[in-house]
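Enquirer: Turn this into a structure:
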Amino acid sequence: MDDELLAQSHLTRAQLAAEGVVGLALSWVDNAGITRTKAVPLRRLDQAVRDGVGMSPVFDVFLVDDSTTTSRFLGGPDGDLRLFPDLERAVPLAAQPGWAWAPADRYAQDGTPHPACQRLFARRMTEQARARGLSLLAAYEVEWVLRRPDGTDPAENGPAYGLHRLTDLSDYLRDLLQALETQGLDVQQIHPEYAAGQFEVSVAAEEPVAAADTTVLVRQTVRGVSARHGLRASFAPSFEPGTVGNGAHLHLSAWRDGRNLMTGGEGRHQLTKEGESFLAGILDELPALLVLGAPSPASHLRLVPSHWAGAYHCWGPENREAALRLVSGRSANAEIKCFDGAANPYLALGGTIAAGLAGLDAAATLPAEVNGDPAHLPTPPPRLPETAPEALASFTRSTTLHQALGDPLFHAIHSVRQAESTLFADQTPTQITEATRWRY
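Expert: The predicted structure is shown next:
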C-alpha cells in the first residue's frame, strides 16, 4: 500500500469511527443481479485496503436462487479473488447504526483486474467515452413494492400516485428521505407509484460508475429503513403477475466540451448529429441489452404493452411507451424504460455506453419516431424479445457487447442467463414471480 492510500485509509477509518461505525460492508453485484457482500471490522480497514478481502470467482456464475452454473472461463471451486473497497464511496449507513458501506472492485491475487468485474467494466466503458472526448451523466430511477412483514398485505391501499399513500406512510417516507440525504445522496423526488404499495425515488445524475454505486446504496437504504419500520421492500420486476412491475429506468446523457449532445442541435427535436448517433446505437442494441438490463425471466412478465414498460423496440420524444424515450428540455437525456430491478446496474450502464459509442463510430441515424401507444398503431413496431431465451439469442449475436465485455464476462453472463432460463422453463408466471419476488 502506497503512502497516499494508507493515509486515505487512516482518514476514512477515523471518520467512520467518529460516526460510531464498527463494521464495513463491501458489496458487489453478480451476474444474476444480486448484491452480495463481505464485511470486515472497521479496525481491519487498513488490511482490507492493502490486501483486499478474499472471495471466490464462482460468484460470477451464481444464479438468482443461489445455485451455480459454469462457463467457458469461470466456475467451479478453484481460484481466489480480492475485493478492494472504494474509499471515496465509503459511507455510514443511516438506517443501520454501527455499519458503513463501500462498493468494491475485484482483482486477481497478483493484483491484475479481474476480467469479469462488472464495476471495472462500467469504468472501462466510461473511460472509452472519455477517450473520445465525451463525458457522461447517468441516473437510475428506483421503484419498489412495500409489504407488511408477512409479505402479502400492501403497506397501504391508497390510490395510484395518491396523496393517501404519503399520508399513510409519512413517517416511513420522512425517515427514508432523511437517511438518503444524510448519506450525501441528492434526492430529486420521491412519490407513490402505480401498483399497490409501490413507490419511486429519483436521484441526481452522476458519472456512470458513481450512478451505479448510488443505486446500490439507494436500494440498501430503502431496505434498511423498511426493516426499521417493520416492512419489506421488493425491487423485483414482477411482484404480482398481470400487474405493473418495478422498473429501473436508466437516464443517460452525453456531453462534449460542456455541451449536451441531446439538445441544441439541428436534428429532430434539437438532437445534435452525435447525440442522434449515440441514441441510434443504443436503440439498435436494445434486444441484446435486455440480457443486461432486464435479465430475469421475471423481467419479461413486466415487459407487456400499454404498461409504460417499454415493450416495443422503438423510440419517441417524451413517449413513455417507447423503450427509448427522449427526454427534452434543459436536462435532455435518453431514458431506457425497459430496464428493471433485476439488472446489475454496472452491466446495464456499461453495455448501454458501449452501444452508444458503437452508434457514434458508425454515424448511425435514428429511424422514424413513434408517437402514442405503439400497441394501438395500425402497424405496431416490433416487440422487444418477449422471453429470456429470445433476448439471449440477440445477446449471442451482438459483436458490440461481446467485444466490450470481453470473453470471460460475456460467457459468464451468457451461462447465467441460459441456466436461469432452464431453471424457470416449466414455471408458470405465478411460480416465477413467487420464486424471485424477494430475491431483488
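Enquirer: rest of the way, CA atoms for contacts and neighbours
Expert: Noted.
Enquirer: Do I have it right that P154 meets L169?
Expert: No: applying Cα atoms under 8 Å as the test, P154 and L169 come out as separate, 11.6 Å apart.
Enquirer: Of the two, which one has the most company?
Expert: Between P154 and L169, counted using other Cα atoms under 10 Å, the more crowded position is P154 (19 against 13).
Enquirer: which one is the more buried one nearest to, not counting chain neighbours?
Expert: Among residues not flanking P154 along the chain, R147 sits closest, at 4.5 Å (Cα to Cα, 6 or more residues apart in numbering).
Enquirer: Next, the contact list for the one you found, please.
Expert: 153-155, 197, 231-233 (Cα atoms under 8 Å, 6 or more residues apart in numbering).
Enquirer: Distance of it relative to D171?
Expert: 16 Å (Cα to Cα, to the nearest Å).
Enquirer: any idea which element A334 lies in?
Expert: strand 333-336 (DSSP states H and E).
Enquirer: For the comparison step, fold the sequence that follows:
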Amino acid sequence: MENFLKKQNIKFIEAGFLDLHGVLRTRTFPADKIDELTSEGYGFDGYSVGYSNIEDSDLLARIDPTTLHVYEIDNIKIAFFLCDLYKDEKPLEIYPRYILKKIEKELSYKVLIGPELEFYIIKEDGSKDNGFYMASHPEDEDELLKRRLILELENIGINVELTHHEVGPGQHEITLPAMSPLEMADLTVFYKKYLKIFFSQYGYKVTFMPKPFEGLAGNGMHVHLSLWKDSRNIFYDDGLSDEAKYFMGGLLKYAPNIAVYTNPTVNSYKRLVPGFEAPVYLLWDWGNRSVLVRVPKYRKINPKNARVEYRAPDASGNIYLAFASIINAGIKGLKEKIDPGDPFNDNAYKPENQGKFKTLPNTLFKAIEYSKNMNLFSEELKNRYLKLKIKEWREYENYIGKNGLTLNTLAVTEWEIARYFWR
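Expert: Prediction:
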C-alpha cells in the first residue's frame, strides 16, 4: 500500500468512522504512516463519540484498506479510508459498521441495496435555483456543475446511474448502482463528504438535512432492496414473490420500532408529513408514492428488477444502523411470514383517508418510545444510542420552551439548522 500511495503522489491519509449519531470523525496523517495505520491503528477518545464511558474511553481505529478512495483538493492528493474500531484489541461489538458487517455475513441471502439520497445545493448568498422535478437548464442552474461532478466521481472510481433535479428549488438526486449493504454504506459515507467538498470549491453548500426549509420538499433516502440466493432474485416468482411480500410485511409491522434508526433526528419528523411525497401511513402499493413501501412498476416485473422501496429513511443519521435495522425488520417479516395486506390503490393523503391507518411516529420522542419494544441490537448499543437520542430530544424541548414554541411545530428552528445542516 505504501508503494501505491507513493506512485500516486498521495500526500495525506484521512482515516475516519461514523460516531453513534452518524457524524463523520476523521484524523489526517502523512502518507508514510500507512503501514502503521493498517497494522496498529490510532487511539482516540471513545467517550466523545458515544462509544465508551468516560472512565474507560480508550479505543483504537484501524483502517480497512478496501475502503480506499483517493480525492484531490488544491492539487493535493488525499487517501480516504474508513476504519474498524477495537477495544482491548477486540472488535468493538457496538460499532454500527461491525454490526452491519456481521448481519451481512450471517444472512443466508445476498442483499442488494440502493439508496436514493436527496440533497439541496445552496448558493453563497443563501439562494437556490428555480428548478422543479426533472428540470433542465436554465431552471436547473446547477446542471452543468452536476455533470462535472459526475466526471469527477467516475475519475475516483464511483459509478453513477443518473442525476436529476428533484421537486424542491435547488434540490437534487444522484443515483448510484445497487450493491451490498456494507459496500453501499461505506460508499455513502465518502460520497456525502465528497459532494460537500466538491460544491464548496464553487462557493456552494450542500445539505442532506431531512427538512432544511419549511414549506419545501424534504430530503429523503428512499432505500431499494432485493434478496438473492444462488444468483436468483427471490423477490421474483412469476411476479412479486411471497418472500417479497413477507419482507414488506416486516417493514410495515416494525417501521415504528426502527424509526429511531432510519429517521434519527428531531428534524426527521418535520419531513414525514402528508403532501410532500413523504410517507406517513403503514401501507404498501405498486408505484404509489403516498405509501411507506412502494413496489416500482416502471416496467413489467422480472427476475432482474423485482425489488421493494422503503420510503421512510433519511440520510441524517448513522447509515450502518439504518441499513441494519431495515434488513432486520424485513428478515423478521420473512421468518414470521407477515402478511402485508392488500395493496392500497389510492392516494393515502386524501382528507377522507386521514386517521384510518396506522402511522409512523410523528416525533423523535415517540420514535424513542417505540424502539423500546423491539430488540434489534444488543442491550448495550440500544441503551447507549437511546441515551444520546433522549438527550437530543431534551435539548430540543429546552429550546422550544425558551422560545415560546410548541413541540408539535413544523417550523424549522435555528436549533435544528445549527445541529443538522451539515449532516
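Enquirer: circling back to that earlier point, and the strand holding A334 of structure 1, which stretch of structure 2?
Expert: Mapping strand 333-336 of structure 1 onto structure 2 (TM-score structural alignment) gives residues 307-310.
Enquirer: just how off-centre is that stretch within its chain?
Expert: 15 Å (Cα atoms, centre = their mean, to the nearest Å).
Enquirer: same deal with stretch 221-239 of structure 1?
Expert: Counting by Cα atoms, centre = their mean, stretch 221-239 of structure 1 comes out at 17 Å from the chain centroid.
Enquirer: how near is S180 of structure 2 to K101 of structure 2?
Expert: Counting by Cα to Cα - S180 of structure 2 and K101 of structure 2 are separated by 10 Å.
Enquirer: Same question for Y47 of structure 2.
Expert: Separation of Y47 of structure 2 from K101 of structure 2 (Cα to Cα) stands at 23 Å.
Enquirer: Equivalent analysis for V160 of structure 2, please.
Expert: From V160 of structure 2 to K101 of structure 2 the distance is 24 Å (Cα to Cα).
Enquirer: And the strands in the stretch 251-400 of structure 2, which stretches?
Expert: 284-286, 293-295, 308-310 (DSSP state E, counting those that start in this stretch).
Enquirer: of these, which approaches L227 of structure 2 most closely?
Expert: Across the strands of the stretch 251-400 of structure 2, L227 of structure 2 has its closest neighbour in strand 308-310 (9.9 Å, Cα to Cα).
Enquirer: mean shift between the closest one and structure 1?
Expert: Average distance, strand 308-310 of structure 2 versus aligned residues of structure 1 after superposition (mean Cα distance after the TM-score superposition for structure 1): 1.5 Å.
Enquirer: residue closest to the middle of structure 1?
Expert: In structure 1, the residue lying closest to the centroid (Cα atoms, centre = their mean) is P345, at 2.4 Å.
Enquirer: what does that one align to in structure 2?
Expert: Aligned by TM-score structural alignment, P345 of structure 1 pairs with I319 of structure 2.
Enquirer: so what's that match closest to, chain neighbours aside?
Expert: Using Cα to Cα, 6+ apart and skipping the chain neighbours, the partner closest in space to I319 of structure 2 is A185 (6.1 Å).
Enquirer: Show the contacting residues for the one you found.
Expert: A185 of structure 2 neighbours (Cα under 8 Å, 6+ apart): 319-320, 323.
Enquirer: Next: H69 of structure 2.
Expert: Residues in contact with H69 of structure 2 (Cα under 8 Å, 6+ apart) are 79-81, 156-157, 190.
Enquirer: which residue in structure 1 lines up with it?
Expert: Aligned against structure 1 - with TM-score structural alignment as the criterion - H69 of structure 2 pairs with V91.
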